[in-house]
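A.B. asks: Attaching a predicted model along with its sequence, questions to come.
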Amino acid sequence: MKRVVLAAALLAGAGVKAENPGAVLRIVAPTNQSMPLLKMAGVEPVEGLLKDVGEALAGMLGLRPLFIALPSKRAGPAVASGAADLLCYVKPGWLDDTVLWTRPFLVGVGVIAAHPAAPPLTSLHELRNEPLGTVLGYRYPVLDQALMQPMRREDVPDATINLRRLALGRVRYAITDRATLEHFQKDHPDSGLREALEVEHYQLGCALSPERAALLGPLNRAIERLQADGTLKALYDHYR
């Protein structure tokens, strides 16, 4: 009963009508993501790699994609409770919640972005006492480990605001994804932002709700098809 109540509350909070969960694939649209991963118009995703991947996977499963807009702090619990079915571009260690995992098929690179006036960096340890631009609800375990202490976070709601604050000089360095930084640089060539240091390469997949465990095998086969037929590469290329 507790799980049902939580699921209903999460769906109501997201402004989503309850539907037959067997007919749709309820995919989390993280509201703190930015292009090229995701662009939102209110609670609806309008473009981005995560929207395209979600729609492709749902189509291969013969399901209708239903996107549920949630901040990252609520995304994991929503999937674990059954309020949502799928959350992509994540990996074990980023979520505390008990979920199932697809095979990894998405790639990313975590980087430190720097303000034009910020000194060059040679190691992550140099950021030990530096305030860092971060996104609310995101985890940065590699950086925490490298600093050997909790980082000095300057949390903001999403990845674009993080880079905007950096461009304004509110912080000298920010943690972001290379694709997000490159997209921002393309849109704001006068910002002068640069990549200062690479943090990690990561292989990412999707977290699946235990309530939809029967979908794990079909999802992995769908992922294999996306990779084999060139669809995934085409989606990545579209946003470069």
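C.D. replies: Now that the structure is in, tell me what you want to look at.
A.B. asks: When you work out contacts or count neighbours from here on, use the C-alpha atoms and nothing else.
C.D. replies: OK.
A.B. asks: now the residue nearest the centre of the chain: how far from residue 50?
C.D. replies: Geometric centre of the chain, nearest residue: residue 89, 5.0 Å, by CA atoms, centre = their mean. Note on residue 89: its distance to residue 50, by CA to CA, to the nearest Å, is 8 Å.
A.B. asks: what's the answer for residue 118, then?
C.D. replies: Relative to residue 50, and taking CA to CA, residue 118 is found at 32 Å.
A.B. asks: do the same with residue 68
C.D. replies: Counting by CA to CA, the separation of residue 68 from residue 50 is 12 Å.
A.B. asks: Can you tell me what sits against stretch 116-126?
C.D. replies: Outside stretch 116-126, the residues that touch it by CA atoms under 8 Å, 6 or more residues apart in numbering are 143, 146-147, 172-173, 191-194, 196-197, 199.
A.B. asks: what about versus this one:
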Amino acid sequence: MKRCIIAVIYFVLCSFCSPVKAETVLKYNVNGSSNWVPYYIAHSPDNPGILGELVPLILATANIKIEKHNFPPKRTNHALGNGLLDFDFVSPSWFPNDDLGELFVQSSPLLIIQENIITLDEHAKNWQNIDQLKGKEIGTVRGYLYHDDANFTRVDFISERELIKALYKDRVKAAISGDLPALYWAKQLNSPITLAAVHSKGQLVMRLRKEHAALLPRINAAIDELQSNGTIKRIIDKYTKQEVFEHLAQ
């Protein structure tokens, strides 16, 4: 009996002395370029964009703490590679062979995302196929991923807004942009553009560093819950319905 009591005391003491594992806090940066409308809208707490609303909601539903950072796109990719950030949101269609790389796992899809070759209306006939990009100088956003950028010469600008301006200044004849950001900035700048060939179309997913893969079932369950109860669709509709989209561009 004496030995049993001693053993219990030892176990209790060890329990108190054992180091407590800190709760995981995932670090992220969702801003893309300064304004990745309608996915992220800077300095707009009431209407922060689709991902601006969805990211905190998904992780809160999964009961995972997050820490937001504010890096430019080029530094964001570097930070993800070396572990300073833990996740971002991408489309596998932006990568060669849809491969996110060995450092990452991917979540269930959130939404469909598309990017187009954009140009002025008078040049649209020259950009009806992505093969027409080969060997050309093409407007791109600094730090963004393009699955086929080995086929053309990147001319980097700091944002989708600057791509529209570059087309009108004849600095490039064509650029690559998400369809919704391009339409938003064309309206904002009163500079009409044409959506030519589809450059990529795919699903937006969370790209999560592999060392946090054990959290993926909770993240996927949260995404599935928010999909099934209509929350994700409601947030997407909020930013893509024509009347709301036009209001954002005022």
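C.D. replies: Cool, got the structure. Everything quoted here is computed from the prediction, not taken from an experiment.
A.B. asks: For the second structure, just list every one of the helices.
C.D. replies: 2-17, 50-61, 73-82, 160-168, 179-188, 216-228, 231-240, 242-248 (DSSP state H).
A.B. asks: list the contacts for the residue nearest to the centre of the first structure?
C.D. replies: 50, 106, 204-206.
A.B. asks: any idea how far residue 171 of the first structure is from residue 109 of the first structure?
C.D. replies: For residue 171 of the first structure, the distance to residue 109 of the first structure (CA to CA) stands at 21 Å.
A.B. asks: Neighbour count: the two, which is higher?
C.D. replies: Taking other CA atoms under 10 Å, residue 171 of the first structure and residue 109 do not tie; residue 171 has more neighbours (19 against 15).
A.B. asks: where's the more buried one relative to residue 188 of the first structure, distance?
C.D. replies: According to CA to CA, residue 171 of the first structure and residue 188 of the first structure sit 18 Å apart.
A.B. asks: what's the answer for residue 145 of the first structure, then?
C.D. replies: To residue 188 of the first structure, residue 145 of the first structure is 32 Å away according to CA to CA.
A.B. asks: before we move on, what about residue 162 of the first structure?
C.D. replies: 14 Å.
A.B. asks: Tell me which of those two has more neighbours.
C.D. replies: residue 162 (24 against 13).
A.B. asks: what separates the more buried one from residue 179 of the first structure, distance-wise?
C.D. replies: Taking CA to CA, one finds residue 162 of the first structure at 14 Å from residue 179 of the first structure.
A.B. asks: got it, and residue 92 of the first structure?
C.D. replies: 21 Å.
A.B. asks: Neighbour count: the two, which is higher?
C.D. replies: residue 179 (19 against 15).
A.B. asks: which residues touch that one?
C.D. replies: 36, 108-109.
A.B. asks: go with 10 Å
C.D. replies: By CA atoms under 10 Å, 6 or more residues apart in numbering, the contact set of residue 179 of the first structure is 34-37, 108-111, 185, 239-240.
A.B. asks: now swap in residue 75 of the second structure and tell me
C.D. replies: Contacts of residue 75 of the second structure by CA under 10 Å, 6+ apart are 81, 143.
A.B. asks: Could you check stretch 101-116 of the second structure and say which residues are buried?
C.D. replies: By neighbour count with 16 or more other CA atoms under 10 Å, stretch 101-116 of the second structure contains the buried residues 104-110, 113-116.
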